[in-house]
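Asks: Sequence plus the predicted model coming up.
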Amino acid sequence: MNTDLTNTTSSRINSALVQARRAAGSPAVGMVLTLVIVTDEANHYDALKAAGDASREHPARILVVIKRSGRSPRDRGTARLDAEVRVGGDSGSGETVLLRLHGELADHADSVVLPLLLPDAPVVVWWPVDAPADPAQDPLGALAQRRITDSYAVEQPLRELAVRATSYAPGDTDLAWTRLTPWRSMLAAALDQARTAITSAVVESEADNPSAELLAGWFADRLKVPVEQVVTNGPVVTAVRLHTADGEIHIDRPDGPLASLAIPGQPTRTLALKVRTTAELIAEELRRLDPDEAYAAALRARATSPAPEIRAKVTPPAEIRKNQEHEHV
């Protein structure tokens, strides 16, 4: 059930939510958290779709804050709140409210959102694209236990990552870090099996990839070894190599959903290591609401460590021909 409200208030939106629930035959609230998405018209559809898919695992009230100040003479006029309430259907067991804030109201989004938060439930705020320099000090971010940004989604990812390191507060996280969870799990398992000291590490990825930077920071923090970064054609992180006295532990994922894992003295194995969707990343972040200390340590290590040596990976001619043939299959 969808309800459009023009020039409305938070009180009227709450009343519309109750009425929609009753009309759908499920007046009881079974949601576990409030997810606030702060975005714009251009990006709200993709963000809402990802959040809706994630809410099938974590039933939530999703509040999409779309700030419209300054976009047109109409938007720059009198402060106004337009809303669309969605209950049932694509919203699943949760609720979705699109909030379009016009005029000066766009600068006071927290006053609109606060009355719409689920009582006694955690709050997560997600900026899919343009996040504030200090999410914890942002009026909306201050309402949340967890604050999610995405350094990969901006024009200058490494500069964005440096800003995150400067402003980090417990509860902050970044989807560039979340993308590394399968890599970190696989590497931790490999190190448990190898049981040998690591002397250095190499991270291969596309250029200016924030996930690669955080992975290098994780190695610097946990292994206390020098880390080299190698630029490849991607996508994202393509390989990790850990040098030991017994040989090289390496994971290669040049493309596709599969990776090869090699550990000295053991046969090479093929494992699943796909590039995950935004919905899967958000669902993972909603599983935990405590501060991510590993992310904080990796971010801090990357910011304080000397700049790593970065070189381009030269692809042999035979491999280039093979890739070209593969592209035409």
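Replies: Perfect, thanks for sending it.
Asks: alpha carbons only for contacts and neighbour counts from here, please
Replies: Fine.
Asks: which ones are touching D82?
Replies: D4, L5, T6, N7, T8, L99, R100, L101 (CA atoms under 8 Å, 6 or more residues apart in numbering).
Asks: now with 7 Å?
Replies: If you count contacts by CA atoms under 7 Å, 6 or more residues apart in numbering, D82 has them with L5, T6, N7, T8, L99, R100, L101.
Asks: same thing with M31?
Replies: Per CA under 7 Å, 6+ apart, neighbours of M31: P59, A60, R61, G94.
Asks: another structure for you, compare them:
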Amino acid sequence: MIVDMPETTTAEVTKRLVRLRESNGVITMGRVLTLVVCTLDSSEAEGAIEAANDASREHPCRVVVLARGDREAETRLDAQIRVGGDAGAAEVIVLRLQGELINHESSVVIPFLLPDTPVVAWWPRGAPEFPSKDSVGRLATRRITDATFAPDPQATIKRRRESYASGDTDLAWSRITYWRALLAATLDEPPYAPAESVTVSGLHDEPALDILAGWLAARLGCPVRRRTGPLRVEVHRPSASIAIARPQTGVTATLTKTGDPDQRIALARRETRDCLAEELRRLDADEIYAESLDGIERVTYE
């Protein structure tokens, strides 16, 4: 069910939510968190809602979408409520802000936060320089950004170290979860020799590779080089080397180890909805993510 409420107020939207619960049996019990999605404009909102709906099947939640309009326009709030099949396992409230309301996003959001549940803020694009100091970010225990879609992804993921606060994370980090798991499992096999050097190559504008290089630098304590080229990670040991390579748009990677036959492994690029669902599984500080951001400083760029 989709209910449109043009030129409305937060009080009217709240009343309509109550009426929907009473007439259609829509309940908030079982909602484990409130996900606030901060989008740049209405055109971006639908993709974010789709990803949030998919993630909500694992994490039932209330999704509050802030869609910013024209700052110079007349102050106005247009709302839309989605429940039932149109909202996955979530309860979606879309708030389209115009004019002065854009400068008061947190005030618009507060009436819709579920009581006694965590708040997660997600910026699909256009994240603030310091998420923890943003008006919406201050309401959240977990703040999710995505450097992948920034104008300069590499510079953006490097700046995450300067702005990091407990509870921050970036979807570039969860995009490499399977790469990290595969590398960790492979390195935990004989001959157990320490790594001498690592080379990470791939697209220049792929921040997931920058933070992967930072993670390897922090974990292995050896020189790590980041290059532009085919998608590939090579770990060099005194007696053996390990390499994982995958076509940029492929779904299958090749694992090569000195002295062993090559292995083919499913390793497709992760969708935003899967990364978002992963980040919603934990609401505490991600210390390994923070260490990996620090590790980027030790990476040599070629």
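Replies: Now that the structure is in, tell me what you want to look at. Only a predicted model underlies this, so the values are computations on that prediction, with no experimental measurement involved.
Asks: what's the TM-score here?
Replies: With the length set by TM-score structural alignment, normalised by the length of the second structure, the two chains reach a TM-score of 0.94; 299 aligned residues with a CA RMSD of 1.5 Å.
Asks: overlap between the contacts of M31 of the first structure and the second structure?
Replies: Shared with the second structure under both residues aligned by TM-score structural alignment, their matches' CA atoms under 7 Å, the contacts from these are P59, A60, R61.
Asks: Show me these that map onto strands.
Replies: Using DSSP state E, the subset of these located in strands is A60, R61.
Asks: hang on, the earlier thing: need the contacts of D82 of the first structure in JSON lines with distance to P157 of the first structure and secondary structure, can you?
Replies: Formatted as JSON lines, these follow (distance: CA to CA, whole Å; DSSP: H, G, I helix; E, B strand; the rest coil):
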{"residue": "L5", "distance to P157 of the first structure": "38", "secondary structure": "strand"}
{"residue": "T6", "distance to P157 of the first structure": "37", "secondary structure": "coil"}
{"residue": "N7", "distance to P157 of the first structure": "38", "secondary structure": "coil"}
{"residue": "T8", "distance to P157 of the first structure": "38", "secondary structure": "coil"}
{"residue": "L99", "distance to P157 of the first structure": "28", "secondary structure": "strand"}
{"residue": "R100", "distance to P157 of the first structure": "28", "secondary structure": "strand"}
{"residue": "L101", "distance to P157 of the first structure": "28", "secondary structure": "strand"}
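Asks: Most neighbours among the contacts of M31 of the first structure, which one is it?
Replies: Highest neighbour count within the contacts of M31 of the first structure: A60, with 30 neighbours (other CA atoms under 10 Å).
Asks: Surely A253 of the second structure forms part of a strand?
Replies: Yes. Under DSSP: H, G, I helix; E, B strand; the rest coil, A253 of the second structure falls within a strand.
Asks: Need the counterpart of it in the first structure.
Replies: Aligned counterpart of A253 of the second structure in the first structure: A259 (TM-score structural alignment).
Asks: contacting residues around its match?
Replies: I251, D252, R253, T270, L271, A272, L273.
Asks: could you redo these as CSV and give each row secondary structure, neighbour count and distance to K67 of the first structure?
Replies: Supplementary listing: the contacts of A259 of the first structure in CSV, determined by DSSP: H, G, I helix; E, B strand; the rest coil; neighbours: other CA atoms under 10 Å; distance: CA to CA, whole Å:
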residue, secondary structure, neighbour count, distance to K67 of the first structure
I251, strand, 26, 43
D252, strand, 18, 42
R253, coil, 23, 40
T270, strand, 14, 46
L271, strand, 14, 43
A272, strand, 12, 40
L273, coil, 18, 37
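Asks: Name the nearest of the residues you listed relative to I263 of the first structure.
Replies: Checking these against I263 of the first structure with CA to CA, the nearest one is I251 at 9.1 Å.
Asks: in the stretch 51-200 of the first structure, which spans are helices?
Replies: In the stretch 51-200 of the first structure, the helices defined using DSSP state H, counting those that start in this stretch lie at 109-113, 157-167, 175-178, 181-194.
Asks: in the first one, what counts as buried?
Replies: Looking back up the chat, that one is helix 109-113 of the first structure. Residues A109, D110, V112, V113 are the ones in helix 109-113 of the first structure that count as buried (16 or more other CA atoms under 10 Å).
Asks: what's the closest of the contacts of M31 of the first structure to R80 of the first structure?
Replies: Once CA to CA is applied, the member of these that ends up nearest R80 of the first structure is R61, at 22.2 Å.
Asks: In this structure that closest one contacts L98, no?
Replies: No. Counting by CA atoms under 7 Å, R61 of the first structure stays clear of L98, with 10.9 Å between them.
Asks: quick revisit: ok, the residue lying closest to the match of A253 of the second structure once chain neighbours are set aside - contacts?
Replies: What sits nearest to A259 of the first structure in space, not counting adjacent residues and going by CA to CA, 6 or more residues apart in numbering, is R253, at 4.5 Å. Going by CA under 7 Å, 6+ apart, R253 of the first structure touches T238, A239, A259, S260.
Asks: Thanks again, I'm all set now.
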